[in-house]
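1. Following is a predicted model, sequence given first.
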Amino acid sequence: MGKIRLKGMTWDHRRAVDPLLAARDMFTRRHPEIEVIWHSRPLSGFEFTPVDVLAETYDLIILDHPFMGRVANSGCLLPLGSSLALHDGDFVGPSLATYRMAGEIWSVPVDAACQVAVSRPDLMARLGGHVPRDWQQLLRLGHEARQRGLWLAIGLKGVHSLMTFFTLMANLGRPCAIDPAEPLFEAGAAREALGLMRALLAYCPPQALDWNSIALHDQMSLRDDLVFCPAVYCYATYAEADHPHPLRFHDFPGPQGPRGSTIGGTGLGVSARSAHPGAALAYARFAAELDTQLLFAHHHGQPARRAAWEDAAINDRFGGCYRDTRATMDQCWIRPRYDGYLAFQEAGGDLIESHLRGDMAEAALLDRLSELHAAA
């Protein structure tokens, strides 16, 4: 008999692709009868392509947790709780909880991330090297940066505007609703969060509204005028030594400290339509193991296992990223995951971006966001 061939889909960045390719030999030694072939798609596809569509073609899918409501309703993925020994305490922050819906676990956490701060150490040194711990200190840093011809930074293109809004709302202690039957926000808190975003933008270049998370990291690594970003989904690989200017990561400097960051990361799901469910589950089990995730980390990956975040060699490789953002990760907020939420996420991010560009009044924005949430 020939080999079993599994097709997998991930997203197109070395943080996502390289760990999976590096682990291939390790998996093949254990399961020589199974071959896994990985494909990738852009970040925008990862954020919005429906998982039930991907499940028609791929056996293994790297996905984002806001799809869980749709997954649970459609049954497009296999539930994993009865097949794999998965425990919340083995994963950092609420990583596993993000994939739990309707009493089942639908994905294995293979990558952990949330919105944290990132800096250029060489540029920070020009400003005294003090890392801001809250929003007031952040704005003072922005003032000092502009006096030296430097900028703060943020990536607020589309959905990333919404994520930063979510993070600030949760940090203020008044998180947005995760149930569409409830009002999306308390209006006073929403106005406060938007005001904090506008205050930050006064110290950022205009291009900040054109950047997603990857572009933000790229620009901070390449340009010589972007000193500090308070909130972006962490890409720890940009702290590795092979970058022209390795970045450093820090806890989120929210108005109330590091709490409330909107969790991201990725999970590995198994298609319910796979012709080889046993082989696909074997790979999911392999991907959940600590040794596998340690290997991921040493090939530009961003592990979700708690022990990997605490590993000294991994922290050395990534400039202390995991150690220095752990408080934020452990106090994360989980955004909505109901079936229909992704339509709100896409439209809501564009609306907040439009407001920040000056094209929509605050009152009109809040009304429209509330309407979209209720309709979802």
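-> Perfect, thanks for sending it.
2. When you work out contacts or count neighbours from here on, use the C-alpha atoms and nothing else.
-> Will do.
3. Report the buried residues of the helix or strand hosting C229.
-> For C229, the host element (DSSP states H and E) is strand 226-233. The neighbour-count criterion (16 or more other Cα atoms under 10 Å) identifies 226-233 as the buried residues of strand 226-233.
4. Considering the residues you listed, which is situated nearest to R248?
-> R248 lies nearest to F228 out of those, by Cα to Cα, at 9.5 Å.
5. Spatially nearest residue to the closest one, not counting backbone neighbours?
-> Using Cα to Cα, 6 or more residues apart in numbering and skipping residues adjacent in sequence, the residue nearest F228 is S119, 4.3 Å away.
6. Touching, that neighbour and F252? I think so.
-> No: with contact defined as Cα atoms under 8 Å, S119 does not count as touching F252 (11.6 Å).
7. Neighbour count for these two, which is higher?
-> The neighbour comparison of S119 against F252 (other Cα atoms under 10 Å) goes to F252, with 31 against 25.
8. Is the more buried one located within a helix, as I assumed?
-> No: looking at F252 with DSSP: H, G, I helix; E, B strand; the rest coil, it is coil, so not inside a helix.
9. Hmm, Y233 and it touching each other?
-> No: with contact defined as Cα under 8 Å, F252 and Y233 do not form a contacting pair (10.6 Å).
10. Common neighbours of the two, please.
-> Taking Cα atoms under 8 Å, 6 or more residues apart in numbering as the contact rule, F252 and Y233 both touch 115-116.
11. can you map out the strands along the stretch 201-350 of the chain?
-> Using DSSP state E, counting those that start in this stretch, the strands found in the stretch 201-350 of the chain span residues 226-233, 248-250, 266-270.
12. try it against this one:
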Amino acid sequence: MTGLRGMTWDHPRAYLPLQAFAERLAAPRITWDRQSLADFEARPLETLAPSYDFLVVDHPGLGHAIATGALLPWDKVFTGDELAAWAAASVGPTWASYTLDDQQWALPIDAATQVGVRAADLATPLPTAWTDVPDASREIATTLCLGGPHAFLMLLAMCADDDRRSPDLLDPQVAEQALDLLTWLWRTVDRTTSLGDPITVHEAIAAGAADWCPLAYGYASYAAGRTGARPLAWAGAPSFATDRPGSVLGGTGLALSAHRDTDLDDVRRWVTAFLADDVQTDLVPSTSGQPAHRGAWDSPEVDRDWGGYYSATRRSVDTAWVRPRYDGWVALQDEASELVREVVDGRARAAAVVTEINERFRSA
């Protein structure tokens, strides 16, 4: 069969491994299209499912995708033993982030979480706690990452309530302290870069427009540097009000459309070949990918090739907070990000915004 189509997102980390894998001719061919990072984060999957067999997805959108019937669970395609083997090979909570209602709606193919990003040649020691970030920002050209949903994701990394028995998403006292700190930083950082997404942040630091961002989703491919650009390095996410890194899981998963007359035998062959250990631990990282396979994260060679990214950020991945995935979460995430930007820009009060976010979460 030659008619398989897929949609991924438009960054070399996403599409270069797929291109390299296609050259092996070891599996059915797929025609891959790309969408922007912003569309990837926000575009409802039911708008793509009629046109694509494979969808590279973000786990927070699963609830809506399931509610609209956009996806076919992988339990309909693979055996429990096959899925269990891939689960065991997945790093951190990546596998669990795509499990809902005892079914596996996507297979993790990319692992990412929020970490510290800096120029590789920056010699100044960087803080491991948010409370020390203001002092460091006086000496280092600093940027935040507040564009799109990332303002709220930064707040969540600092203070999301790990006690899922609580009706609130945010601990009011901790969240207000976090917003006060971000508001102070907003007065000192480069605002143009700070209103961008993680790609904007990495590009800006590589270009010398800033030297450091205390928290943004990491892109290991920037370790190599490019002509005229600085290589980057990373550190674990800083802690806030706890002794562990504060980070919200990102990454991507491979989902299957429920709207297509797809040859499931071809799907099985392609997925089995692509998720093979050698592909995930060799081909994917060597072509700028960032696999979710534990073998890649455990590999000293992969870590060395990408500037120590994997060892520097491993604990942040392993302890990352997994967002709720109910139908409506993505809308709340976008609305809450705008509220966070209003606080740091002086247009709203922290206490009122925290109350509003918690009320919206409780009523969702």
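-> Right, received. Where do you want to start? Everything quoted here is computed from the prediction, not taken from an experiment.
13. circling back: for the strand holding C229 of the first structure, packing partners?
-> On a contact count with 3 or more Cα pairs under 8 Å, 6 or more residues apart in numbering; DSSP states H and E, strand 226-233 of the first structure meets strand 115-119, helix 121-126, strand 151-152, helix 213-222.
14. try 7 Å
-> Judged by 3 or more Cα pairs under 7 Å, 6 or more residues apart in numbering; DSSP states H and E, the packing partners of strand 226-233 of the first structure are strand 115-119, strand 151-152, helix 213-222.
15. Which part of the second structure matches the first one?
-> Just to be clear, that refers to strand 115-119 of the first structure. The alignment of strand 115-119 of the first structure onto the second structure (TM-score structural alignment) spans residues 114-118.
16. what does stretch 325-337 of the first structure give?
-> Going by TM-score structural alignment: stretch 325-337 of the first structure matches residues 313-325.
17. what about the matching stretch, how long is it end to end?
-> For stretch 313-325 of the second structure, the first-to-last residue distance is 24 Å (Cα to Cα, to the nearest Å).
18. List of residues touching it?
-> Identification of contacts with stretch 313-325 of the second structure by Cα atoms under 7 Å, 6 or more residues apart in numbering yields 59-63, 92-93, 97, 112-113, 115, 235-237, 245, 247-249.
19. Need the counterpart of A233 of the second structure in the first structure.
-> Mapped onto the first structure by TM-score structural alignment, A233 of the second structure lines up with R248.
20. same question, D261 of the second structure
-> Aligning on TM-score structural alignment places D261 of the second structure opposite A275 in the first structure.
21. Now do the contacts for its match.
-> By Cα under 7 Å, 6+ apart, A275 of the first structure lies in contact with nothing.
22. And it, how far from P121 of the first structure?
-> For A275 of the first structure, the distance to P121 of the first structure - Cα to Cα - is 50 Å.
23. residue contacts, the residue minimising distance to the centre of the first structure?
-> By Cα atoms, centre = their mean, the first structure has its centre lying nearest to G264, at 2.8 Å. G264 of the first structure is in contact with 112-114, counting by Cα under 7 Å, 6+ apart.
24. out of those, who's nearest P175 of the first structure?
-> Nearest to P175 of the first structure among these is C114, at 15.6 Å by Cα to Cα.
25. The closest one and Y235 touch, don't they?
-> No: C114 of the first structure is not in contact with Y235 according to Cα atoms under 7 Å; the separation is 9.5 Å.
26. These two: which has the busier surroundings?
-> C114 (29 against 25).
27. residues in contact with the more buried one?
-> By Cα under 7 Å, 6+ apart, the neighbours of C114 of the first structure are 233-234, 261-265, 329.
28. Ok, A67 of the second structure next?
-> A67 of the second structure makes contact with D327, according to Cα under 7 Å, 6+ apart.
29. From V108 of the first structure, how far off is R120 of the first structure?
-> 33 Å.
30. between those two, which one's more packed in?
-> The neighbour count for R120 of the first structure versus V108, taken as other Cα under 10 Å, is higher for V108 (29 against 23).
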